[in-house]
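>>> Please work out how this folds:
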Amino acid sequence: MQQYPPIPAIDDEAVPEFAGHLWLLEAVEGSLLRFRIGESGAIRFGGEQRVYRDDDAIPRQCRRAVRHVRERLDRAALRDAVDDVSSVTFVGWATHRERIDYDWDRLPPFLGADVSAGDADTFRPPAAAEAIFDRLGLDPANAVERELHSRDFDPERYRFPESAWYDGAAAGVVIRDKRGGRALLRNPEISGESENPIDAEGGDSLAAAVATDRRFERVATRLEECGQAPTVDELRERVLEDVYREEHGRLFGGGRAIDESAFRTAVARQAQRFLRG
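Okay, the predicted model is just below:
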């Protein structure tokens, strides 16, 4: 799987000299997620620095995005488009909460940003990458500006747009040019740790706080829409994925830790109660 070059902050020495027309993508809170499809059709995932050896190595806050990619990716469309599917690396963000409480029903678990074919350190232009993700059934990152001439972009005077995914300003923008140049301009108004950290001791109290009936109902509906009957195991795993995605900053911000084994057991008990009605 091809490595992805780090995206420097706009004031970093590593920022390229942008030229031509720029695309500005909304930066959504989350983790960088790469994936590549093997000849067998299995998808291998990786983060910013490493490839995950198995599902247990995938960070908890990214597991909802991994499931989303596996369920939504149109493998047939990809095989029709390229001769060697294993030569293509896809890059995007596994979206999860750190400080911002997004509209989780609207924000996709994965947003695509870049596509590379072959071993060269080159990625497709922004418009091409957007079209590829659309064709393969995955949502591309939201473009807040397209074809903005580089001479008209001043990061010091830039006014951040409203986010497409909640009622508030974007966390930042990723600046892209067609030669592969990238930089991140963060919104200085959004900083610090997540507000309202979850203060619950023990698995049962934590499960009562975050494994709510609404979350179980959402998961049960998704399963039924796919023709699957909700079971305790499926409800537990999927609710945990949603919780770790939607509450990550409130659970683990500032170095906080929880007893994940006790929490998992408590969520299973909640799932049993939910199924009993």
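
>>> Every contact and neighbour count from this point should use C-alpha atoms.
OK.

>>> where along the chain do the helices fall?
63-72, 75-81, 126-135, 203-210, 213-225, 232-246, 248-252, 260-276 (DSSP state H).

>>> any idea how far the fourth one is from the chain center?
Shown here is helix 203-210, whose average C-alpha point lies 25 Å from the average C-alpha point of the whole chain (CA atoms, centre = their mean, to the nearest Å).

>>> same question, the third one
Between the centre of helix 126-135 and the centre of its host chain there is 17 Å, according to CA atoms, centre = their mean.

>>> between the helices of the chain, which gets nearest to residue 39?
helix 75-81 (9.8 Å; CA to CA).

>>> Tell me which of the helices of the chain approaches residue 185 most closely.
Here helix 126-135 is closest among these (CA to CA), at 17.1 Å.

>>> residues of the closest one that come out buried?
Using 16 or more other CA atoms under 10 Å as the test for burial, helix 126-135 gives 126, 129-130, 132-133.

>>> I have a second one here; can you model it like the first so I can compare?
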Amino acid sequence: MHPYPSIPSLDSAADELLEDGHLWIQELIDGDLLRFRIDGSGGLQFGDRSRLLSPDDIPMEYRYATQCVERSLDYEAALSADLDGVVFYGVATYQRTVPYDWDRIPPVLGINVWDGERFLPPDTVEQAFKRLGLDPINTFAREVRATDFDPESYTVPESNWYDGQAYGVVLRSKSGNRAAIQAEQFREPEETQPTAPDPAKIVDEFATPGRLERAAATLSEQGGAPESDALFDHLFDRLLRQEHRALVEGNADLGRVRARLSKRINDSLTN
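As a prediction, this is how the structure comes out:
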């Protein structure tokens, strides 16, 4: 699967990025790279930045994102296209530094497409993800004259996904040049070691009656029955995504987390 090169800072980017042409300015998301491709039968293969991911051993930070792709992908549109050699790239979103609104931000946001020979321009990338039924990264500004962009006076705008400044922006040209500008407040994040969490408290604050009702409604809309096992599968990986620092980095007892969440779901179904 074709690799995805790191996005350089503006200081390290190619000089021609700001010398000619037009720029798309897109939100830089605080997440991890997720690659995927679709074979001729509609099968999906996933990878992170450096390796392929086994279907039986998806890392916790990618589980909700890969499930989103599998569930949301328009397989009819995918199979009607020639996707030989095509690789899609997205950002898997989970709790890291930025306090995103986890009820709004998609589990994966599409950022680029390799067509087998080159990376596609941003407008084509946006259309490609929409055709597949997936969300592309949000764009703050389109077709900005490169020579008019002044990095010295530029201020990173408010995020599309929470009430606060974006993690940064990515400048992209249709010729393939890119650069990232990170918001000042996130350039040197405070290093804090997650404390040992109370699984019961975390689960109880997450699995509110309203959230359980919304999850059941979502499953019904998707054609599934809101039964205990289905609700658990739907909510457990979402909980790990939203509380990644406390549960995963904090080495929580996931057995206790599972048991507590299962009890909350069963209680909601019997009441």
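
>>> quick one: TM-score?
In this superposition the chains share a TM-score of 0.89, using TM-score structural alignment, normalised by the length of the second structure; 267 aligned residues with a CA RMSD of 2.3 Å.

>>> follow-up on the earlier one: how about CSV for the helices of the first structure, with distance to residue 164 of the first structure added?
Formatted as CSV, the helices of the first structure follow (distance: least, CA to CA, whole Å):
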stretch, distance to residue 164 of the first structure
helix 63-72, 18
helix 75-81, 27
helix 126-135, 16
helix 203-210, 25
helix 213-225, 22
helix 232-246, 17
helix 248-252, 20
helix 260-276, 32
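
>>> do you know which of these lies nearest residue 52 of the first structure?
Across the helices of the first structure (criterion: CA to CA), the nearest stretch is helix 63-72, sitting at 11.4 Å.

>>> Could you measure from residue 218 of the second structure over to residue 137 of the second structure?
Distance check for residue 218 of the second structure against residue 137 of the second structure: by CA to CA, to the nearest Å, it reads 23 Å.

>>> ignore the last one, residue 242 of the second structure
Using CA to CA, residue 242 of the second structure is found at 19 Å from residue 137 of the second structure.

>>> Residue 218 and residue 137 of the second structure: who's more crowded?
Counted by other CA atoms under 10 Å, residue 218 of the second structure and residue 137 do not tie: residue 137 has more neighbours, with 23 against 16.

>>> Give me the aligned partner of that one over in the first structure.
With TM-score structural alignment as the criterion, residue 137 of the second structure lines up with residue 141 in the first structure.

>>> how far away is that match from residue 94 of the first structure?
Distance of residue 141 of the first structure to residue 94 of the first structure, computed by CA to CA: 11 Å.

>>> Spit out the residues that contact those two alike.
When contacts are counted by CA atoms under 8 Å, 6 or more residues apart in numbering, residue 141 of the first structure and residue 94 are jointly contacted by residue 111.

>>> Would you mind finding the match for residue 40 of the second structure in the first structure?
Counting by TM-score structural alignment, the partner of residue 40 of the second structure is residue 39.

>>> so how far is residue 113 of the first structure from the residue nearest the centre of the first structure?
For the first structure, residue 94 is the residue whose C-alpha lies nearest the centre (CA atoms, centre = their mean; 1.5 Å). In this structure, residue 94 of the first structure and residue 113 of the first structure are 11 Å apart, going by CA to CA.

>>> Could I get the full set of strands for the stretch 1-150 of the second structure?
For the stretch 1-150 of the second structure, the strands defined by DSSP state E, counting those that start in this stretch cover 22-28, 32-38, 44-47, 52-53, 87-92, 108-114, 139-145.

>>> Onto which residues of the first structure does the fifth one map?
Here strand 87-92 of the second structure aligns to the first structure at residues 89-94, judged by TM-score structural alignment.

>>> after superposition, how close is that stretch to the second structure?
Here the mean offset of stretch 89-94 of the first structure against the second structure after fitting is 0.8 Å, by mean CA distance after the TM-score superposition for the first structure.

>>> what does that stretch contact?
By CA under 8 Å, 6+ apart, the residues outside stretch 89-94 of the first structure that reach it are 1-2, 4, 28, 30-36, 61-62, 65-66, 109-117, 141.

>>> Show me which parts of that stretch are buried, residue by residue.
Buried residues in stretch 89-94 of the first structure (16+ other CA under 10 Å): 89-94.

>>> ok now that stretch, how far from the chain's centre?
8 Å.

>>> So for the match of residue 40 of the second structure, what's the nearest residue that isn't a sequence neighbour?
residue 86 (6.2 Å; CA to CA, 6 or more residues apart in numbering).

>>> Isn't that neighbour up against residue 40?
No: the pair residue 86 of the first structure / residue 40 is not scored as a contact, 9.5 Å apart, by CA atoms under 8 Å.

>>> What's the local residue count around the match of residue 40 of the second structure?
12.

>>> how close does it get to residue 255 of the first structure?
Separation of residue 39 of the first structure from residue 255 of the first structure (CA to CA): 40 Å.

>>> Excluding covalently adjacent residues, which one is nearest to residue 236 of the first structure?
Here the residue nearest residue 236 of the first structure, using CA to CA, 6+ apart, is residue 268, at 5.3 Å.

>>> Just tell me the aligned range of stretch 223-243 of the first structure in the second structure.
Under TM-score structural alignment, stretch 223-243 of the first structure corresponds to residues 219-239 of the second structure.

>>> Between the two ends of that stretch, how far is it?
Where stretch 219-239 of the second structure begins and where it ends lie 16 Å apart, using CA to CA.

>>> Which positions within it qualify as buried?
Result for stretch 219-239 of the second structure [16+ other CA under 10 Å]: buried residues 219, 226, 228, 231-232, 234-239.

>>> Return the member of these nearest to residue 70 of the second structure.
residue 234 (13.2 Å).

>>> and residue 163 of the second structure, what pairs with it in the first structure?
Using TM-score structural alignment, residue 163 of the second structure pairs with residue 167 in the first structure.

>>> sorry, back to before: and which of the buried residues of stretch 219-239 of the second structure is nearest residue 48 of the second structure?
Closest to residue 48 of the second structure out of these is residue 237 (17.9 Å), distances taken as CA to CA.
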